[in-house]
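Visitor: give me a 3D structure for the following:
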Amino acid sequence: MRCFECHRSGADEVAEAVCCQCGVAVCRQHARIEKQELHKDAGLGKSTHALSARRVVCPVCARAEHSP
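Guide: A predicted model of the protein is given here:
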């Protein structure tokens, strides 16, 4: 599989991950690795796990998520 972002710019790079939001394949350079807190129901509220999960997003989705 090839990186979608590299292909758009005329390069040819092997993809290493898939964006969890839109599903495009991305290479190491274009992958944005972020932490994600995991929650579980605990009585009347939520409890947060001690460890964060990992999620990969492409640059377009990362910008969209962090836009005001």
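Visitor: please count neighbours and contacts with C-alpha atoms only from this point.
Guide: Noted.
Visitor: do a quick rundown of the strands in this structure.
Guide: 17-18, 25-26, 32-36, 39-42, 45-48, 53-57 (DSSP state E).
Visitor: how far does the third one sit from its chain's centre?
Guide: It stands for strand 32-36. Offset of strand 32-36 from its chain centre (CA atoms, centre = their mean, to the nearest Å): 6 Å.
Visitor: one more to put side by side:
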Amino acid sequence: MHCYDCYEEGVESVAVAVCVECGAGACPRHLHRDPEPVRRSSATGRVWSAHDARRMTCLVCHKSLHPDGR
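Guide: Sure thing, here's the model as predicted:
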């Protein structure tokens, strides 16, 4: 798979991830990585957190989701 944003720029580069919002392939230059907390519940109803996972979004989706620049 190739990076969609690079394709739009006329460049061909390999995607290293797929955006969880739009499904576009993204190279390291067009990728934003955020921690994603993983929550699991036990049989007793208690909720505990494991280590954070990763949430990969392309820069276009990241900017639309976080217009404040976060």
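Visitor: if we can go back for a sec, columns mean neighbour count on top of the strands of structure 1, output as CSV?
Guide: Converted to CSV, the strands of structure 1 look like this (neighbours: other CA atoms under 10 Å):
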stretch, mean neighbour count
strand 17-18, 21
strand 25-26, 24
strand 32-36, 14
strand 39-42, 10
strand 45-48, 11
strand 53-57, 16
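Visitor: nearest to Ser9 of structure 1, of those strands?
Guide: Minimum separation from Ser9 of structure 1 across the strands of structure 1 (CA to CA) falls at strand 25-26, 12.9 Å.
Visitor: and the closest one, what does it pack onto?
Guide: Applying 3 or more CA pairs under 8 Å, 6 or more residues apart in numbering; DSSP states H and E, we find strand 25-26 of structure 1 packed against helix 4-8, strand 17-18.
Visitor: hey, which of these is tucked in deepest?
Guide: Compared across these, strand 17-18 shows the largest average neighbour count, a mean of 21 (mean count of other CA atoms under 10 Å).
Visitor: mind giving me the packing neighbours of that strand?
Guide: On a contact count with 3+ CA pairs under 8 Å, 6+ apart, strand 17-18 of structure 1 meets strand 25-26, strand 53-57.
Visitor: can you say which of those strands is nearest to Ala15 of structure 1?
Guide: strand 25-26 (4.8 Å).
Visitor: re earlier: export the helices and strands packed on strand 25-26 of structure 1 to CSV and tack on distance to Ala50 of structure 1?
Guide: Shown next, in CSV, are those (distance: least, CA to CA, whole Å):
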stretch, distance to Ala50 of structure 1
helix 4-8, 34
strand 17-18, 25
